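# Got a predicted model here, sequence first, then my questions.
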Amino acid sequence: MSLLSVSGLGLTLGETLFTGLSLTLQPGDRVGLVAANGRGKSSLLRVLAGQVDPSQGSVTRARGACVALVAQEVPGPLLPLTMRAAALGALPAEARDYDGWRVDVALDDLAVPPELRDRPLAALSGGWQRTALLACAAVTEPDVYLLDEPTNHLDLARIGVLTRWLAALPRSVAVLAVSHDRAFLDTATARTVFLREVASRDFALPYSAARAALEGADEADARAYQNRMQEAQHLRRQAAKLKNIGINSGSDLLKVKTRQLTERAARIEAEARPAHREGAAGAIRLEGSASHARALLAFEDAAIAAPDGRILFRTGQKWIVPGDRVVLLGPNGAGKSRMMAAVRAALSGAGEGVRAAASVRAGISDQDLGQFDANRTPHEILSARFDLGDQAIRSALAGAGIAMARQAAPARSLSGGQKARLAMLILRLERPNLYVLDEPTNHLDIEGQEALEEEIARDAAAALIVSHDRAFVRAVGTRFWRIAGRRLDEVESPEDFFREAEAGGG
């Protein structure tokens, strides 16, 4: 018996996001939902959770089935609450006294340290806030989990915890996860749905294998469409010949045959469906400027300290030269953010132990997208920074996947993926020779991640990168610095760190 089924589902919110979607979730299903930014993934989850009405089609839930949506952002009313209080509040009021024990069980299963359980959510990192929302869902013991970007803001150790937690769920439970984390999808899901405006695809395969199957299916569709169009053209040529013969001979039979051939060709053309072509959500293009400095950044045994002054580690003597793409590895709390802050300070001329060359033009992107004011419109943001002219700005924004209607609305109204693409557009227009990127793939769809990988890999600029996205790190990194104890060591590969971090060893 299915827990949740969808038939002919469609949703239009200003524009058509998807139509004709049919989907069934059975007990034990572990499904990944993949689509480009702005294509309706989060909206679909809200429809499945009963929070938004579809434009067409139906959603059927098994009698008594509990469906829990774990959203990307913490609702405002929960922010003042502690993690424990938020999870307790997810239970029905009448059950909190005798079922309150479920809260500690859920927090234990999610490996939440005791010292974090009684802190307000507003004081926690984005990763722990995401864990708190998962705990709020878990205490209700749902039959279906709907997870919206569950790995965003998680380090590799927490991704490992999440993956093991999902694997340990009862086989009676189904999970549908929206994610752009390719490694997570391959590990945590066994089925992949590619959401499209029409003709969404469903494969009983994890992401990488499903992606290959999708490409094969699209190629087959393209060949079938081409064959049908050739058949229609052949019928039309036959009809044209018969028409001429019929006119010359005055044969009514040939006129009827001509009409039949023409109508058959028209039916074939009307029924044939072109192969799917994914419309780009927006180009990711980075245009670095050249630098002749031997070392763009020099670390002279800098002491990286916590906010309270405690030394987290020392960098030793290290350099970043043009073409280097250095990935900084370390568990949460090891000091990656503090080192990135020290680099930003050096770029502004205020750093200690970190020196930037005079020729450095830095392009900085932080994981919270704080490099632009979200209360201003995308058009205003670019106009204030770059002397491009109105039409060039509009074209640049459209090329980044931000439609005209969105360009004049506050940037806070953009989806997470669109904000990330706006940040990448700002980087491109700044033409840096050194990128300082903190979780640059957060919110970017897979298409955007792959485009960013390609641009960084072929750009002559240097980069210092913090990322928990294993596929991205493997694709772009040329050097790897690992925080180990109180030292910053250069290692040949990130793979040992990945294995240890996923196992919980950091």
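Yep, that arrived. Residues are numbered from 1 along each chain as shown.

# going forward, measure contacts and count neighbours with C-alpha atoms only.
Will do.

# Test my guess that Arg394 contacts Met404.
Yes. In terms of CA atoms under 8 Å, Arg394 counts as a neighbour of Met404; the distance is 7.3 Å.

# Compare neighbour counts for the two and give me the winner.
Shown here are Arg394 and Met404; by other CA atoms under 10 Å, Arg394 has more neighbours (20 against 13).

# show me what contacts the more buried one?
Arg394 makes contact with His379, Met404, Gln407, according to CA atoms under 8 Å, 6 or more residues apart in numbering.

# Secondary structure and distance to Ser5 added to those residues, as TSV?
Compiled in TSV, the contacts of Arg394 are given as follows (DSSP: H, G, I helix; E, B strand; the rest coil; distance: CA to CA, whole Å):
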residue	secondary structure	distance to Ser5
His379	helix	42
Met404	helix	36
Gln407	helix	37
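
# nearest to Tyr225, of those?
Distances from Tyr225 to these, taken as CA to CA, are shortest for Met404 (32.9 Å).

# Quick one: residues in contact with stretch 249-268.
Contacts of stretch 249-268 with the rest of the structure, by CA under 8 Å, 6+ apart, involve 228-229, 231-233, 235-236, 238-240, 242-243, 245-246.

# ranges for the strands of the stretch 51-200 of the chain?
All strands of the stretch 51-200 of the chain, identified by DSSP state E, counting those that start in this stretch, fall at 56-61, 67-70, 144-148, 174-178, 191-194.

# could I get these as TSV with distance to Ala222 and mean neighbour count?
What follows is those, written out as TSV (distance: least, CA to CA, whole Å; neighbours: other CA atoms under 10 Å):
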stretch	distance to Ala222	mean neighbour count
strand 56-61	28	17
strand 67-70	37	24
strand 144-148	32	24
strand 174-178	28	25
strand 191-194	18	23
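
# Second structure follows, compare the two:
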Amino acid sequence: MSATECSCPWLFFFACSGIHGQIQGERTSFVELQARQKNKIYAIIQEKPMSILQAQQLGISYGAFDLFKGISLNVANDAKIGLIGPNGVGKSTIMMILAGLRTPTTGQVSMAKNRSIGYLRQEAVEAFGNRENSVYTEMLAVFEHLHQRQAQLHELEVQMADANGNLDALLAEYGRLQEAFELAGGYDFEVRIQQTLEGLGLGKDAWHMPLNHLSGGQKTRALLARLLLEKPDLLMLDEPTNHLDLDAVEWLENTLINWPGAVLIVSHDRYFLDNVVNTIWEMTPAGIETYSGTYSSYLLQRQERWEYQERVSKEEKARLLKDVDFIQRNWVRASTHARALGLLKKVSRELAIIEQYGLMSLRSGKKWSEYGIRADKPLDVIEAIRGVNAISIPTNRPPKIRPQFRHFNNSGNYVVRVQEAEIGYPGNSLFTAHDVELKRGECAVLMGPNGSGKTTFLKVLLGELEPLSGEVVPGAGLQVGYFAQAQEQLKGTHTVLDEFQRHKDMEEESARRHLAAYLFRGEDVFKPIDGLSGGERARLVMALLALEGANFLVLDEPTNHLDIPAREALQEVLEDYSGTILLVSHDRYLINRLATRVWEIKDKQLITFNGNYREYILRQTALRNGGQNGNRKILLTQAPMVRDNSRETRQRTLDLEKLEGRIREKEKEIQHLSQELQKTGKSGAFEKMHELSNKLAHAEARMEELMQEWEQLVAQ
């Protein structure tokens, strides 16, 4: 099979004849391909055709430092996988290895024959370089093979017009080519291009712009658009929602949910993962653990796994302590020495396994010989006792922030009121807010496209700008804590402790105690501000705001640049805060957990809704559907006006999330069964159709039961 050249800089095709790709203008040569094959970075899977890609014992080392090691993975043909983990753990590195762009220190990657991989790098904005062709021309290049077929059809039309005796042969050839052209999407590829560009937020005004004139965000969207049009068998996307507004993210979600192949996504967008993936790979310094289900399902499974591992670890240590106690008591007795010696050998082997593979490996069911550890002479009794006593119970749970908000005086019942306010700048009206209010204890979330006026509205509410017209009335007794402003005021040359004491006149011991509650412990307090990660800066700002006595927090994109652990930590802090919150964010997971009001800037108007984000979407969907089956849901999804942080309410929220996760999984099952039934119907396999029909009926019945449970829980 000859290789079809690919000019797409982020898309890599792997076929039985070779690997094709171009990275920032450099093509993969045949010599490089041979080197890859020689180094066994890519092999052809013969045994397991159901897997598109496999990896065995991958590792990356820098001298004596192992970034990760011993990672084995499998990607099924229809997998939808979310790869998550803290920043710096190696997620992007392992993606590059799987895409063939980096050689691992150890291990190999294997791939099925005649399959293609498309890879969107996180730093993909550099890929176009100085190329001057337009966005639309770049998209058309994907369908060059269709242009060639179109030219062949046109040539046949010319020949048929002048045909004499061979018209029948020309008509037959024309019919064959036309059918192939239609099956390949020849009559709708331009519609696909337009839908994809518009879906990702690239309007017609950008279609004819040169690639090298695009902004960074526009380049990322253009790259993602071309990748989706290529339709590779495996999509590998590193932070695909960066630079996308909410409409574009939701469009991408729907596209990936219906993607016919496999998808592997690195993302910190928890809501996006909840909607798209059915498997979570959690990457930590210890390796990758696999969880089946959505992100919300992963959270529940992770909690259960933590509890199980802690319980088993305690049981194993208790057993080993009992063993060494027996050895110590019976070592010198002639009648029991042989038994004590046998037990000492066993304990010595187990300590060797624990040292190399961890305490949980004792429950793996493997035989001693399978570990490949040499059976040297046993430890002496004292060494064995010390070794067992030194075993630490693994704590897989990340440390929790313990927020300590200073007592604050309550504001008035109304925190802010807006009436017929026109927001913007002279000569540039952005939107109108007709009748808006925010009460004490609520959390309002402000959403809207980039450039719609969200930050401008915050400045108006904080009194930094005047509305063009109308009235904005702040409430009585407000003490405002402004997250963005606090971030800007951090001095980069200071240490965490210096910066904290600059803001708060506090003894070092008290300051360190407060910072420890926000996970700045030990030497962490001496880190320079310039060296902090996004998550660490966010934690420091929250530690400062907690002592402001603020009863009104204004947060402008607080989760930007935060990894999932940092987002979870910030969420915990805000859930424990009993004051009023005004939040600007694209983080729908955070929005859904905190919001009691949703404010969305749309068509130059501020739309208001009492409830969380999921309820708002349900209402919007019901309205778009003309109210069919929508009124019942709208009535049920009116949230309380004040946030309730009670244990009962939190448990109800967790129960709702768990139930919604099961509903999403059931929806995916129904969609999959429907697609399979449609395919089987075309093949005429009636027994299979009957089996699938029964499964679909059961799934739909269960879906109805789950929806009834959901409605009852929401109505409580």
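Sure thing, it's come through. Just so it is clear, the model here is predicted, and its values are computed rather than measured.

# circling back: now render the contacts of stretch 249-268 of the first structure as JSON lines, adding neighbour count.
Output for those, formatted as JSON lines (neighbours: other CA atoms under 10 Å):
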{"residue": "Arg228", "neighbour count": "18"}
{"residue": "Met229", "neighbour count": "18"}
{"residue": "Glu231", "neighbour count": "15"}
{"residue": "Ala232", "neighbour count": "22"}
{"residue": "Gln233", "neighbour count": "17"}
{"residue": "Leu235", "neighbour count": "21"}
{"residue": "Arg236", "neighbour count": "20"}
{"residue": "Gln238", "neighbour count": "15"}
{"residue": "Ala239", "neighbour count": "22"}
{"residue": "Ala240", "neighbour count": "16"}
{"residue": "Leu242", "neighbour count": "21"}
{"residue": "Lys243", "neighbour count": "20"}
{"residue": "Ile245", "neighbour count": "15"}
{"residue": "Gly246", "neighbour count": "18"}
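
# Wait, a strand at Ile426 of the first structure?
No. Assigned with DSSP: H, G, I helix; E, B strand; the rest coil, Ile426 of the first structure falls outside any strand and is helix.

# show me what contacts the alignment partner in the second structure of it?
In the second structure, Ile426 of the first structure lines up with Val541, judged by TM-score structural alignment. Each residue near Val541 of the second structure by CA under 8 Å, 6+ apart is listed here: Phe483, Ala486, Gln487.

# what does whichever strand or helix holds the second one rub up against?
Yep, that's Ala486 of the second structure we're talking about. Secondary structure assigned from DSSP states H and E places Ala486 of the second structure in helix 483-488. Residues outside helix 483-488 of the second structure that contact it (CA under 8 Å, 6+ apart) are Arg537, Ala538, Val541, Met542, Leu545, Leu553, Val554, Leu555, Asp556, Pro558.

# sorry, back to before: for the contacts of Arg394 of the first structure, which one is nearest Gln129 of the first structure?
Closest approach to Gln129 of the first structure among those (CA to CA): Gln407, at 30.2 Å.

# So that closest one versus Ser467 of the first structure, what's the distance?
Using CA to CA, to the nearest Å, one obtains 29 Å as the distance from Gln407 of the first structure to Ser467 of the first structure.

# Kindly report the same for Gly160 of the first structure.
Using CA to CA, Gly160 of the first structure is found at 15 Å from Ser467 of the first structure.

# and if you look at Gly14 of the first structure?
34 Å.

# after the helix holding Ala486 of the second structure comes which helix or strand?
Proceeding N to C from helix 483-488 of the second structure, the next assigned helix or strand is helix 496-503, under DSSP H and E.

# Next, name the residue at the spatial heart of the second structure.
Nearest to the geometric centre of the second structure sits Ser267, at 2.8 Å (CA atoms, centre = their mean).

# which residues does the residue nearest to that one when sequence neighbours are not counted contact?
Spatially, and ignoring its direct neighbours in sequence, Ser267 of the second structure is nearest to Glu239 (4.8 Å; CA to CA, 6 or more residues apart in numbering). By CA under 8 Å, 6+ apart, the residues touching Glu239 of the second structure are Gln122, Ile265, Val266, Ser267, His268.

# Thanks again, I'm all set now.
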